[in-house]
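J.: mind folding the following:
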Amino acid sequence: ITGTPVVSRIVVDPRINEVAMKAVKAVDEKPHGFYCLDLKEGADGRIYVTEINLKAHTTLPLWSYIATRIFRMPEWGNIAYLYLRLGLGEDVDLKSIPKFDIYPEVTMLRHIDVGVWILYEDKNMKIKVL
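T.: Predicted coordinates:
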């Protein structure tokens, strides 16, 4: 099954960052722009790249909305708006943006029948987004 998931989980793990960077640099030695990777952890505990997309993922606008409205992140958390500003030639302070792990470890649930929810597993809390 492919496509936009009903359940999306943010995982903060330095191993993921390392594997993702190596995969992107295997495709482009000097990467720039937005890369979206699908990864799976095997039964052996290793992380495997299953797909590299050289475009923004379909839930980017939703995550951007969540970043600024729910997580209360700075303006750069709205990545869709950030790219718009860059495309229009506006000055953007890219040095203030973390290289990795910009979102907290949460789970997003989205389904036509229930809307969109963010689950904070460590706080045993859920927030209705839409």
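J.: only C-alpha atoms from now on, for both contacts and neighbour counts.
T.: OK.
J.: buried set for the longest helix along the chain?
T.: For the chain, the helix with the greatest residue count under DSSP state H is helix 14-27. Under the neighbour-count criterion of 16 or more other Cα atoms under 10 Å, helix 14-27 has I16, A20, A23, V24 buried.
J.: please apply the same query to stretch 24-41.
T.: Those would be V24, L37, for stretch 24-41 by 16+ other Cα under 10 Å.
J.: tell me how far the nearest residue to M108 once chain neighbours are set aside lies from F100.
T.: In space, and not counting its chain neighbours, M108 is closest to I118: 4.6 Å by Cα to Cα, 6 or more residues apart in numbering. From I118 across to F100, the span is 20 Å (Cα to Cα, to the nearest Å).
J.: and V24, by the same measure?
T.: 14 Å.
J.: one more: H57?
T.: Distance from H57 to F100, by Cα to Cα: 17 Å.
J.: helix or strand: which one has the residue nearest to M108?
T.: Per DSSP states H and E: I118 is located in strand 115-120.
J.: I'd like the structure of this one too, to check against the first:
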Amino acid sequence: MPTSSFEFAKAWIDHYKGWGDFVAAEMLTKDTVTWLSIWREGELIVAQGRARQGWTHGSRAVSGITGVTKVGVTFSSPELDRIAESTIRAVDPKPHGIYGVDLAYDAEGVPNPTEINISRFFTTILFFTEAGLNMPEIFANLALFGERPRLEKVRSPLKDGLMWLRGMDRAPMLCTEADLNSQIDYGRHS
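T.: Model (predicted):
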């Protein structure tokens, strides 16, 4: 619950009987990224970054964040790679399996780890598969046959700027910003 008011924060904690359970922290920006990776005995096999450009039903949450990505965009950054890898190695010096790191940017533009998900793909994994990076297949082939993927790049092999649009009661859509803009009628008539 974002606030800069001590009185409001205290009233919130009082109302929800949160003393001893709630945590106060620096408020990070709404700019968030996820870094999903597959490891084998400490070796990074593949990783892909994804930025969020919106949350489904964000207006229904006090924080504006629901955990359900509305618009995801492929994204790469050496800083993101470095911080996500360091985060994973901080909890496991020899990672093995699937690791996802969620990060939120602070006011200085630095991504801060907020969560590590181990042993599962995130719900938008179909995005990467449709874009050409089938991480479940890579994981299965590595686990079952020891077969490593043939990729030009281990970190963020997908090109930046691919978009995955999601909504309730509709199939997700893979596109680029140019594709999206070409479908929008800005009031131009022919």
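J.: so H57 and F100 of structure 1 - more neighbours on which side?
T.: H57 (15 against 11; other Cα atoms under 10 Å).
J.: ok, whatever residue of structure 2 lines up with that one - contacts?
T.: Applying TM-score structural alignment, one finds that H57 of structure 1 aligns to F122 in structure 2. By Cα atoms under 8 Å, 6 or more residues apart in numbering, the contact list for F122 of structure 2 reads G100.
J.: quick one: secondary structure of F122 of structure 2?
T.: Counting by DSSP: H, G, I helix; E, B strand; the rest coil, the backbone at F122 of structure 2 sits in coil.
J.: which parts of structure 1 are strands?
T.: For structure 1, strands defined by DSSP state E occupy the ranges 7-9, 36-41, 47-53, 107-111, 115-120, 125-128.
J.: and the third one, which residues are buried?
T.: This means strand 47-53 of structure 1. So for strand 47-53 of structure 1, counting by 16+ other Cα under 10 Å, buried means I47.
J.: and that strand with strand 36-41, angle?
T.: Here strand 47-53 of structure 1 runs at an angle of 160 degrees relative to strand 36-41 (axes from the mean of the first three to the mean of the last three Cα atoms, to 10 degrees).
J.: ditto for the fifth one
T.: On the basis of the same axes, to 10 degrees, strand 115-120 of structure 1 is oriented at 60 degrees to strand 36-41.
J.: in structure 2, what residues pair with strand 115-120 of structure 1?
T.: The alignment places strand 115-120 of structure 1 over residues 171-176 of structure 2 (TM-score structural alignment).
J.: report the buried residues of that stretch.
T.: Going by 16+ other Cα under 10 Å, stretch 171-176 of structure 2 has these buried residues: P172, L174, T176.
J.: of those, closest to D106 of structure 2?
T.: Of all the buried residues of stretch 171-176 of structure 2, D106 of structure 2 sits closest to T176, with 26.9 Å by Cα to Cα.
J.: now that closest one: how far from W39 of structure 2?
T.: 29 Å.
J.: same question for V68 of structure 2.
T.: Counting by Cα to Cα, the gap from V68 of structure 2 to W39 of structure 2 is 25 Å.
J.: equivalent analysis for R155 of structure 2, please.
T.: R155 of structure 2 is 12 Å from W39 of structure 2, by Cα to Cα.
J.: what touches both of these two?
T.: V46.
J.: before we move on, the earlier item: which of the strands of structure 1 sits closest to S96 of structure 1?
T.: Nearest of those (Cα to Cα): strand 36-41, 21.2 Å.
J.: equivalent range in structure 2 for the closest one?
T.: The aligned range for strand 36-41 of structure 1 is 100-105, by TM-score structural alignment.
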